[in-house]
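> for reference, the sequence and a predicted model appear below.
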Amino acid sequence: MNRLKNTLTLLLFFVASRIPSWVATFVISISAPCYRLLNSQTMRQLRRNLTIVMGRAPSRDEEITALKSYWQYFASAFTLGRATKVQIENRVFASIPAQLLEEIKTKSVVVAMGHQGDWDLAGAFFAAKYAPVLTVAENLNPPSLAKKFTDLRRDIGMEIILLEKGKSVFSTLVDKARKAPRLVPLLADRDLSGGGIVVPFCGTEALFAPGPAALAKRLDTSLYVVNMQLLELPPERRKIAKTKYGIKLIVNGPIERPRVTDNDLVVEWTKSWVKTWEAGIKLAPTDWHMTQAVFLPDLDPVRLAKARKRYQQNVGEN
C-alpha cells in the first residue's frame, strides 16, 4: 500500500511541477471533500489524531481544511524548485529569535519541528535568507521518488541525509553539523528509528523522536522549536510570490536545558520542547499533517516492541 501511495506521489510530482499553482489549488479544493467521503484508513487516522489534539471530534469543514492544508504542502513542495529567492521570501511571515540568528553565524543550531505547515518552504526560506540547512528525511520507495525530493531540497539549499526505517544516521548528522554552521531542523513528531521517547502530549502520550535533543546535547548547542501554519497571502505578497498560499513561521526558544543528570537530559529536553510545540499545534490543529498513528494508545505494542529491539541491535552494532 505504501509503495502504491509513493508511486502515485511520484506521478503527482510530475504533474504538479508542470501546471500553474492556481490549477493545483483548484484541484485540491474540489478533491478534498470527495476524498473525505471515502473514509480511508488515512482519513480515519487523521480524524483520530485531530480528535485527540482538539479534545473533540473535528467538524466536516475542519476535516476538509486539514486535507486541503496537507495537500497544499505537496502542491508547494512539488513546485518549490522553480521558485525564485524573492518568491520564496514573500511566501513566509517569520518570527525568529535574534539569538538564533546570532548563534548560526558561528555554530550549528538545532530546531525541533513536526509535520506541520510547509517545512520544505521553511527550509528554503532559511537557506535563502540566513544559512545552509542540514536535515534528515525518510528514504522513500520507489528510489526515484526519494531522488526527486532529495534533488528538490538540494536545489533550494538543503542537504539531506536519507534515513532507512529502523536505522540510525546520528553519527553522520553530528559530523556534518560540526563541519560548518548550519541550521539543523529535524522532524520529530513521528519516530522512525524505534528509539522513540514516550512524552505527555495533548492529554495522552505519544512517541517522539529523540533526535533534536540528542543532537543538541552532542553538539553542545541550543535547541529551538518551530510551529508553522498555512495562510492565505495578502494580495501584495501573492502577486510577488506567484502563489495564493504561504506560511506563518514561529520559532520559539532556545528551550531551556533541563538541570538533570546526563542520562536523563535527552528525555527531559524532549518533553520540554514538545510542551512548547503542543501549544502551537493547538492554535492550528488542521495544519498538522499527521496521518499515521503516533499516540501510544493507537500503536501496536507487538510491532513497537520489535521496532525497539531492532533499534537496540543497531545501537549495539554502531
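Sure thing, it's come through. Numbering: from 1, shown residues only.
> contacts and neighbour counts: CA atoms only from here.
OK.
> ok, Q41 - how many residues close by?
Counted with other C-alpha atoms under 10 Å, the neighbours of Q41 add up to 11.
> how much space between it and L100?
In this structure, Q41 and L100 are 40 Å apart, going by C-alpha to C-alpha, to the nearest Å.
> repeat that for Y35.
Y35 is 41 Å from L100, by C-alpha to C-alpha.
> comparing those two, which residue is more hemmed in?
L100 (21 against 14).
> okay, buried residues for the one helix or strand the more buried one maps to please.
If you go by DSSP states H and E, L100 is part of helix 98-103. If you call a residue buried by 16 or more other C-alpha atoms under 10 Å, then helix 98-103 has these buried ones: L100, E103.
> what about the strands in this structure?
Assignment of strands within the chain using DSSP state E yields the ranges 92-95, 109-113, 133-138, 158-163, 183-187, 197-201, 204-208, 223-232, 245-252.
> turn the ones you listed into TSV, columns for mean neighbour count and distance to W269.
Listed next are the strands of the chain as TSV, based on neighbours: other C-alpha atoms under 10 Å; distance: least, C-alpha to C-alpha, whole Å:
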stretch	mean neighbour count	distance to W269
strand 92-95	18	22
strand 109-113	27	11
strand 133-138	20	20
strand 158-163	19	23
strand 183-187	24	15
strand 197-201	19	11
strand 204-208	20	12
strand 223-232	23	9
strand 245-252	21	14
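> out of the ones you listed, nearest to R18?
Of all these, strand 245-252 sits nearest to R18, with 18.0 Å by C-alpha to C-alpha.
> below is an additional structure, to be compared with the one above:
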Amino acid sequence: MTGLAQRATDLGYALGWQLVRRLPASVASAAFALGADFAVRRGGPGVQQLRRNLVRVVPQADTMELDELTRRALRSYARYWQEMFRLPAMDHAAVASKVDESITGVENIEAALAEGNGAVCVLPHSGNWDAAGLWMVGYAGSFTTVVERLKPESVYRRFVDFRESLGFELLPTSDPGSFRLLLRRLRENKIICLVGDRDLTRSGIPVTFFGEETKMPAGPARLAASTGAALLPVGSWFTEDGWGIRVHPRIRVTQRAEVPAATQAIADIFAGDIAAHPADWHMMQKLWSADFAEAPAVGQEAAAG
C-alpha cells in the first residue's frame, strides 16, 4: 500500500467514526445497506470469495438463493461496520442490556470462573463481536483479547483506541509477550476472548470444516490446556433489532496432545452456528485449503496486490 493509499485509508476510518455517529440511525442503516448492494453488484474479489465460502455453508442453494444470501451477507457485514462506527456514541449500558435479553449459556462462564482457572471464549467472524465485548465488559469488568497489527499504523491505533474505549484489554498478535500475558490473565481467573475461525499464521491445526480441510488457530485450545481454563466456543449473530449470542458448554482439553481434537470440536460448533445464521458470517477471505491451492483467476492477481 502506497503512502497516499495509507493516508486515504486512515482518513476514511477517521471520517467513519466522526460522521456516522452523527447520522440518524435510520439514515445510517439505509446508507450502509445501499453501499452493500452496490458492492454486490460490483462483484469485487472479496464479494466473490464470500460467495464461494457461502457455497460450502449452504451447498443445496441454487443460483438465485445464493445471490440472495450473498446480498444479505453483505448487508450484515455493512451493519457491523455501521454499528462499529456508532458504538462510541451509543449508550453502552443499553447495548449490554439488549445483549442480555437474548444471550444464552452464561452459566458456562459462571461455572468456569467458579473453578478459578479463567475462561477462553473463542468466536468466529460472525455478528457484532464488539457488541458482544461490550456485554462482556459489563458482565466481567473487562476481558483480554489480541488484535492483528494493521497497516498503516494510524489505522491500527484507531482500532486499538476504539476498543480500549469500550473497556477491552488489547494485545498485538505480533508481540512475543502477548501469549505469556494471556496465560497470566487466565491464572488470575480472568476471561480472554479470541476470534478462532481463521488462521493468520498458516501454521494452525488442520480441521474439517463444512466437509473440507482448512486450518484454525491452535492458540485457544493451547491456552486452555496450559492453564486448566475452560474452553468455551461462542456463537454470535444479528437479530432484527439486536444481537444473539450463545455460550456453548466447555470443551475439555487438559494436555497438549488434546489440542487438535479440541480445535476440531471448535470447528464443529462454529459450523453449527454458522449454518443456522449463514448471512451473519463475515468471511470474505480465502479460508479452505483448496482455495489457497488454486492459482488466482485472471485479473484477481493484480487486485490482490
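Structure received. In this text, all values refer to a predicted model and were calculated from it rather than measured experimentally.
> hmm, L140 of the first structure is touching A146, no?
Yes - contact between L140 of the first structure and A146 holds when scored by C-alpha atoms under 8 Å: they sit 5.0 Å apart.
> A112 of the first structure contacts Y224, correct?
Yes - taking C-alpha under 8 Å as the definition, A112 of the first structure is a contact partner of Y224 at 6.2 Å.
> now for those two: what residues contact both?
Residues touching both A112 of the first structure and Y224 by C-alpha atoms under 8 Å, 6 or more residues apart in numbering: W273.
> would JSON lines of the strands of the first structure with distance to L4 of the first structure be doable?
Shown next, in JSON lines, are the strands of the first structure (distance: least, C-alpha to C-alpha, whole Å):
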{"stretch": "strand 92-95", "distance to L4 of the first structure": "33"}
{"stretch": "strand 109-113", "distance to L4 of the first structure": "27"}
{"stretch": "strand 133-138", "distance to L4 of the first structure": "16"}
{"stretch": "strand 158-163", "distance to L4 of the first structure": "20"}
{"stretch": "strand 183-187", "distance to L4 of the first structure": "24"}
{"stretch": "strand 197-201", "distance to L4 of the first structure": "30"}
{"stretch": "strand 204-208", "distance to L4 of the first structure": "26"}
{"stretch": "strand 223-232", "distance to L4 of the first structure": "28"}
{"stretch": "strand 245-252", "distance to L4 of the first structure": "28"}
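> quick one: the helices in the second structure?
3-19, 25-42, 45-57, 63-86, 92-102, 106-115, 129-140, 153-165, 178-187, 219-227, 259-276, 289-293, 300-304 (DSSP state H).
> switch the ones you listed over to JSON lines; also include distance to S236 of the second structure.
JSON lines is the format used below for the helices of the second structure (distance: least, C-alpha to C-alpha, whole Å):
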{"stretch": "helix 3-19", "distance to S236 of the second structure": "23"}
{"stretch": "helix 25-42", "distance to S236 of the second structure": "20"}
{"stretch": "helix 45-57", "distance to S236 of the second structure": "16"}
{"stretch": "helix 63-86", "distance to S236 of the second structure": "12"}
{"stretch": "helix 92-102", "distance to S236 of the second structure": "10"}
{"stretch": "helix 106-115", "distance to S236 of the second structure": "13"}
{"stretch": "helix 129-140", "distance to S236 of the second structure": "7"}
{"stretch": "helix 153-165", "distance to S236 of the second structure": "18"}
{"stretch": "helix 178-187", "distance to S236 of the second structure": "23"}
{"stretch": "helix 219-227", "distance to S236 of the second structure": "17"}
{"stretch": "helix 259-276", "distance to S236 of the second structure": "8"}
{"stretch": "helix 289-293", "distance to S236 of the second structure": "25"}
{"stretch": "helix 300-304", "distance to S236 of the second structure": "29"}
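> quick one, which of the ones you listed is nearest to W243 of the second structure?
Of the helices of the second structure, nearest to W243 of the second structure by C-alpha to C-alpha is helix 92-102, at 5.7 Å.
> okay then, goodbye and thanks.
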